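Chemist: Predicted structure and sequence below. I'll ask about it afterward.
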Amino acid sequence: MEKETLTGRDLEASVLLKAAQKLFEARHRLASEKDVSALDEALRYNQRIWTLFQSELGEPTNPLPQPIKENLLALIGFIDRRTFALMSDPSPARIDVLIEINRNIASGLQARSGPVLAQETSG
């Protein structure tokens, strides 16, 4: 059995969806059981991902146009602020925006990688 290896945008989308799922499950546990341990783990995982993205944006070889980099850095700033706010004052409803950001960015990454993959495999 061959193991599928994800690269590039598909890998980024996959880790964002994993983070969204962790946040979603943590939201449920916080709302139903008042358990913050899952939220703490999910927030730290999500923060690590976005810190890596931030680091990649700062690389001189990053091919993204400057306006996109600036928009992503502003988004990362918002994610950081929301993460720290949730760490100090956990609230299920305030988690939703992080889940939606991750899902939306992942969706965009998947949409952009789809045609490229189709071209590579059809040739």
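Modeler: Great, that's in hand.

Chemist: Please make it C-alpha for all contacts and neighbour counts, starting now.
Modeler: Will do.

Chemist: Now do the contacts for residue 83.
Modeler: Shown in contact with residue 83 (C-alpha atoms under 8 Å, 6 or more residues apart in numbering): 43, 47.

Chemist: Residue 47 too?
Modeler: 79, 80, 83.

Chemist: can you map out the helices along the chain?
Modeler: Applying DSSP state H to the chain gives helices spanning 8-33, 37-57, 66-88, 92-122.

Chemist: Out of those, which is the most enclosed?
Modeler: helix 8-33 (a mean of 19; mean count of other C-alpha atoms under 10 Å).

Chemist: next, the one to line up against it:
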Amino acid sequence: MSKRFWNMYKKGLVKSYATPPLAGNPREVEAWGLTQAAIRMKDAQKSGDPEVIRAAVRLNWQLWTIIQAELLSPQCTTPIDLRSNVLSLAKFIDKQIVEVISDAKSEKLDILITINRELASGLYETPKENSDDSTGRSSGEDADRPDTPPSGGITV
């Protein structure tokens, strides 16, 4: 677990790994999914069982496929530069997953676990830059609808 994520956990910002977040906050849902996948991969890594490793990695692959689909959607509101960066990361993850599925060794999971944890950690944090209020929205974003949640997609 990264130091930043651990500090957030101690402060209560990460309430529970086992309880899915309520609908309406895409950042928390994405962070929870990434965290769950990281936990399952870590458990699989500890088991050393190739079939358990493959199952955990396949779950992670499904999650990253959903993330990619969201980022490629015409309705995606994620800034283009961030979208490109996350899609490049997803391409790297796809290659790593294929490698793990073909040769399920525990040590190959480290990079996937780290990426999921770090991205989840960033998603769990409330964005503060260019923000008008505590919602984390940037200036002018949904100004006429103050109670709307932030849009979906990866918004680190």
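Modeler: Cool, got the structure. A quick note: this is a predicted structure, and the numbers were derived from the prediction, not measured.

Chemist: Send over the TM-score of the superposed chains.
Modeler: In this superposition the chains share a TM-score of 0.83, using TM-score structural alignment, normalised by the length of structure 1; 113 aligned residues with a C-alpha RMSD of 2.2 Å.

Chemist: For the contacts of residue 47 of structure 1, give me a markdown table that also has distance to residue 93 of structure 1.
Modeler: Putting the contacts of residue 47 of structure 1 into a markdown table (distance: C-alpha to C-alpha, whole Å) gives the following:
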| residue | distance to residue 93 of structure 1 |
| --- | --- |
| 79 | 15 |
| 80 | 17 |
| 83 | 13 |
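
Chemist: Next one: the aligned residue in structure 2 for residue 16 of structure 1 from residue 102 of structure 2, what distance?
Modeler: Counting by TM-score structural alignment, residue 16 of structure 1 lines up with residue 34 in structure 2. According to C-alpha to C-alpha, to the nearest Å, residue 34 of structure 2 and residue 102 of structure 2 sit 22 Å apart.

Chemist: And for residue 51 of structure 2?
Modeler: Between residue 51 of structure 2 and residue 102 of structure 2 the computed distance is 11 Å (C-alpha to C-alpha).

Chemist: just residue 90 of structure 2 next, same as before
Modeler: Taken as C-alpha to C-alpha, the span from residue 90 of structure 2 to residue 102 of structure 2 is 18 Å.

Chemist: Could you do residue 65 of structure 2 as well?
Modeler: 19 Å.

Chemist: when you align them, which residue in structure 1 goes with residue 100 of structure 2?
Modeler: For residue 100 of structure 2, the residue aligned by TM-score structural alignment is residue 86.

Chemist: check contacts around that match.
Modeler: 94, 95.

Chemist: Quick test: name the residue nearest the centre of structure 1.
Modeler: residue 16 (3.3 Å; C-alpha atoms, centre = their mean).

Chemist: Report whether the expected contact of it with residue 106 is present.
Modeler: Yes. Using C-alpha atoms under 8 Å, residue 16 of structure 1 is in contact with residue 106, at 6.0 Å.

Chemist: who touches residue 33 of structure 2 in this structure?
Modeler: If you count contacts by C-alpha under 8 Å, 6+ apart, then residue 33 of structure 2 has residue 63 around it.

Chemist: repeat for residue 91 of structure 2
Modeler: No contacts exist for residue 91 of structure 2 under C-alpha under 8 Å, 6+ apart.
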